[in-house]
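Asker: no sequence for this one, just the structure:
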């Protein structure tokens, strides 16, 4: 703290605050380029910095509204699971921690499931909520993914999974690790039904999530700059005691190595994802608008001119021999 910070009025301090700070503010500081962005402009740009294209965290509801056609979708309720089965306690009781995050986010767990149309294709979309205990994978999330897979099979619809997680939820111990094979079976159920399973990897996707359903997609998309891996780069550096390459475990690096099929900016996600789903479900390419009468006339004239200007077909070798024989006989 310097002398200027001490004399700055509290009201001014509240206006300029980084995205990680809590409270209602008018401006957000980009963590990548330090640009100050008006919050209304940031929301209109889907929480992507207009200066450096840094993709910040986006609310689950905002993501789903931007993805589904006309922002219309139906929320699927998560199945109920036992609360604090291990009676775990660290700095506070696990049950108290769950109650705190449920009040903060308004969600039951770190997953939101929506059903709606993406570019005209009815789809089931599950989005991990990083704001709920870091998107950690526990029984609630595992049951939610199974519920989403069952909904996709029931409606014969594609299943799209947006991942964002720090890994398994330590407060549930072995019960959280059991969600890895359970969610894998849920994905297999979708594939056996002949339905597409598309994964969109967002920042960050790590731990047991990466080791299970996050890497089982028919196609893997990723947002720019997303951290994707099992263990984080800091842990890897401390283990191997070597400096990692530039951009290691980022979406662009993994795309170059073939682990990610496509890096898609958030503003293009609906268009790209919708196109993939239309191909997978054989909806075909959308028809182009009908041509105007003037345009039709131009097309007809162009077609006619192309036909009349075509060269005459060449004579076959056999026909040429016959023609030469005829000319010889005529000369005789």
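Answerer: Received the coordinates, thanks. Everything quoted here is computed from the prediction, not taken from an experiment. Numbers count the residues shown, from 1 in each chain.
Asker: use CA for all of it now, contacts and neighbours both
Answerer: Will do.
Asker: show me where the stretch 51-200 of the chain has helices.
Answerer: 60-67, 94-105, 139-155, 174-177, 179-192 (DSSP state H, counting those that start in this stretch).
Asker: turn those helices into CSV, columns for mean neighbour count.
Answerer: Formatted as CSV, the helices of the stretch 51-200 of the chain follow (neighbours: other Cα atoms under 10 Å):
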stretch, mean neighbour count
helix 60-67, 18
helix 94-105, 15
helix 139-155, 22
helix 174-177, 18
helix 179-192, 19
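Asker: redo those helices as TSV? Include distance to residue 287.
Answerer: Putting those into TSV (distance: least, Cα to Cα, whole Å) gives the following:
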stretch	distance to residue 287
helix 60-67	21
helix 94-105	41
helix 139-155	25
helix 174-177	47
helix 179-192	29
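Asker: put this next to the first one:
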């Protein structure tokens, strides 16, 4: 049986021209169950065309979609101790970090980059949920502060894309200390008169919403994003009441004044550029005025005899 399986069947398949099809060519829409070809989805910035559902994307993809021509320069993040508390649960914290780095090809959950958006120089800070749920630890906190300092030194606005489950429990109090540190970074940026725009993506929860993610000049949310401090299930168990439909979703929060606008990812870049031009008092492009076409003048009536 092994000889047939391992030798005869592969030879027959190769003779017939059979090829293995990758499993990730088609992606299922979580809302409708529709199958979407991955190339079409990538060209649409991972927004399902039929339902408008926004899929999670990596930090590098986010930067590529955001900056002009997808061109940007990554900033080197500060180095911090990997395991300050020597934490261990089911496995060592250092092993969890190694797994996350291998999976995402990132050093931690934050990427900082410089580039331009419709010609405006901007600093962007992006949180990647794939790296340990975008949790906020010492490395992420230092990276965010570094992003603010870079914006101050270059005198550029900062756009932050938040995606997080909250503080990183493996770093305990050292993780919670990043909340006031990042808040000071926000204050310094505002004192310098530089715009700070926050884009809340799915999900943005925990201590992140208790600090830098809710301190922007303008808060933009992607459609359907879960935004809040505690999760809906925890709140229901605490207050012992059923929460309203769509509670803590972007649209619900905009109706109740928690976010300024809900913007599709496809329109995010142009919307942010327009907001920055307003906040920086930059000249807005003026549409050319088309000359008004007047109807031809009627010939004057000749005076008739006796009139």
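Answerer: Okay, I see it. Small disclaimer: the values here were computed from a predicted structure and weren't measured.
Asker: for the two chains, what TM-score is obtained?
Answerer: After superposition, the two chains reach a TM-score (TM-score structural alignment, normalised by the length of the second structure) of 0.87; 278 aligned residues with a Cα RMSD of 1.8 Å.
Asker: related to what we said a few turns ago, closest one to residue 14 of the first structure among the helices of the stretch 51-200 of the first structure?
Answerer: Set against residue 14 of the first structure and scored by Cα to Cα, the helices of the stretch 51-200 of the first structure come closest in helix 94-105, at 20.5 Å.
Asker: centroid-nearest residue for the second structure?
Answerer: In the second structure, the C-alpha nearest the mean C-alpha coordinate belongs to residue 161, at 4.3 Å (Cα atoms, centre = their mean).
Asker: which among the helices of the stretch 51-200 of the first structure is found nearest to residue 293 of the first structure?
Answerer: Nearest of the helices of the stretch 51-200 of the first structure (Cα to Cα): helix 60-67, 35.6 Å.
Asker: now the strands for the stretch 201-307 of the second structure?
Answerer: With strands called from DSSP state E, counting those that start in this stretch, the stretch 201-307 of the second structure shows them at 218-221, 227-228, 261-262.
Asker: please identify the most buried of those strands.
Answerer: Among the strands of the stretch 201-307 of the second structure, ranked by average contacts under mean count of other Cα atoms under 10 Å, first place goes to strand 227-228 (a mean of 25).
Asker: what helices or strands is it leaning on?
Answerer: Applying 3 or more Cα pairs under 8 Å, 6 or more residues apart in numbering; DSSP states H and E, we find strand 227-228 of the second structure packed against strand 196-205.
Asker: the same query, at a cut-off of 10 Å, please.
Answerer: The helices and strands touching strand 227-228 of the second structure, judged by 3 or more Cα pairs under 10 Å, 6 or more residues apart in numbering; DSSP states H and E, are strand 196-205, helix 250-255.
Asker: mean shift between the first one and the first structure?
Answerer: Going back to what we said before, that points to strand 196-205 of the second structure. For strand 196-205 of the second structure, the mean deviation from the first structure after alignment is 0.4 Å (mean Cα distance after the TM-score superposition for the first structure).
Asker: which elements pack onto that strand?
Answerer: Against strand 196-205 of the second structure (3+ Cα pairs under 10 Å, 6+ apart) you get strand 120-127, strand 158-164, helix 178-191, strand 218-221, strand 227-228, helix 250-255, strand 261-262, helix 265-279.
Asker: as TSV, those with distance to residue 43 of the second structure would be great.
Answerer: Formatted as TSV, those follow (distance: least, Cα to Cα, whole Å):
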stretch	distance to residue 43 of the second structure
strand 120-127	20
strand 158-164	20
helix 178-191	34
strand 218-221	21
strand 227-228	27
helix 250-255	24
strand 261-262	21
helix 265-279	10
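Asker: so which of these gets nearest residue 59 of the second structure?
Answerer: strand 120-127 (5.7 Å).
Asker: tell me how far that closest one lies from the chain's centre.
Answerer: 11 Å (Cα atoms, centre = their mean, to the nearest Å).
Asker: and it, what does it pack against?
Answerer: helix 59-66, strand 73-74, strand 110-117, helix 138-154, strand 158-164, strand 196-205, helix 265-279.
Asker: now those in CSV, with distance to residue 246 of the second structure?
Answerer: Below are those laid out as CSV (distance: least, Cα to Cα, whole Å):
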stretch, distance to residue 246 of the second structure
helix 59-66, 26
strand 73-74, 37
strand 110-117, 29
helix 138-154, 30
strand 158-164, 19
strand 196-205, 14
helix 265-279, 20
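Asker: what distance separates the start and the end of stretch 277-284 of the second structure?
Answerer: 7 Å (Cα to Cα, to the nearest Å).
Asker: what's that stretch in contact with?
Answerer: Applying Cα atoms under 10 Å, 6 or more residues apart in numbering, the external contacts of stretch 277-284 of the second structure come out as 118, 120, 156-157, 193-196, 217, 272-276, 285.
Asker: buried among those residues? Need that as a selection in ChimeraX.
Answerer: Selection of buried members from these for ChimeraX, criterion 16 or more other Cα atoms under 10 Å:
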select :118,120,156,157,194,195,196,272,273,274,276
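Asker: wait, which of the contacts of stretch 277-284 of the second structure is closest to residue 223 of the second structure?
Answerer: Distances from residue 223 of the second structure to the contacts of stretch 277-284 of the second structure, taken by Cα to Cα, are shortest for residue 272, at 15.6 Å.
Asker: contact partners for that closest one?
Answerer: 66, 117-118, 159, 197-199, 218, 220, 263, 278 are the contacts of residue 272 of the second structure under Cα under 10 Å, 6+ apart.
Asker: which position in the first structure pairs with it?
Answerer: Under the alignment (TM-score structural alignment), residue 272 of the second structure pairs with residue 273 of the first structure.
Asker: quick one on the thing from earlier: so which of the helices and strands packed on strand 196-205 of the second structure is nearest residue 90 of the second structure?
Answerer: Nearest to residue 90 of the second structure among these is strand 158-164 (22.0 Å), distances taken as Cα to Cα.
Asker: what sits against the residue nearest to the centre of the second structure?
Answerer: 59, 62-63, 110, 124-128, 197-201, 204, 213, 220-221 are the contacts of residue 161 of the second structure under Cα under 10 Å, 6+ apart.
Asker: please redo it, this time with the cut-off set to 6 Å
Answerer: Remark: with contacts taken as Cα atoms under 6 Å, 6 or more residues apart in numbering, residue 161 of the second structure is in contact with 126, 199.
Asker: so how far is residue 253 of the second structure from it?
Answerer: Counting by Cα to Cα - residue 161 of the second structure and residue 253 of the second structure are separated by 17 Å.
Asker: also residue 219 of the second structure?
Answerer: Residue 219 of the second structure is 11 Å from residue 253 of the second structure, by Cα to Cα.
Asker: ok, residue 270 of the second structure next?
Answerer: 22 Å.
Asker: neighbour-wise, which of those two wins?
Answerer: Per other Cα atoms under 10 Å, whichever of residue 270 of the second structure and residue 253 has more neighbours is residue 253, with 21 against 14.
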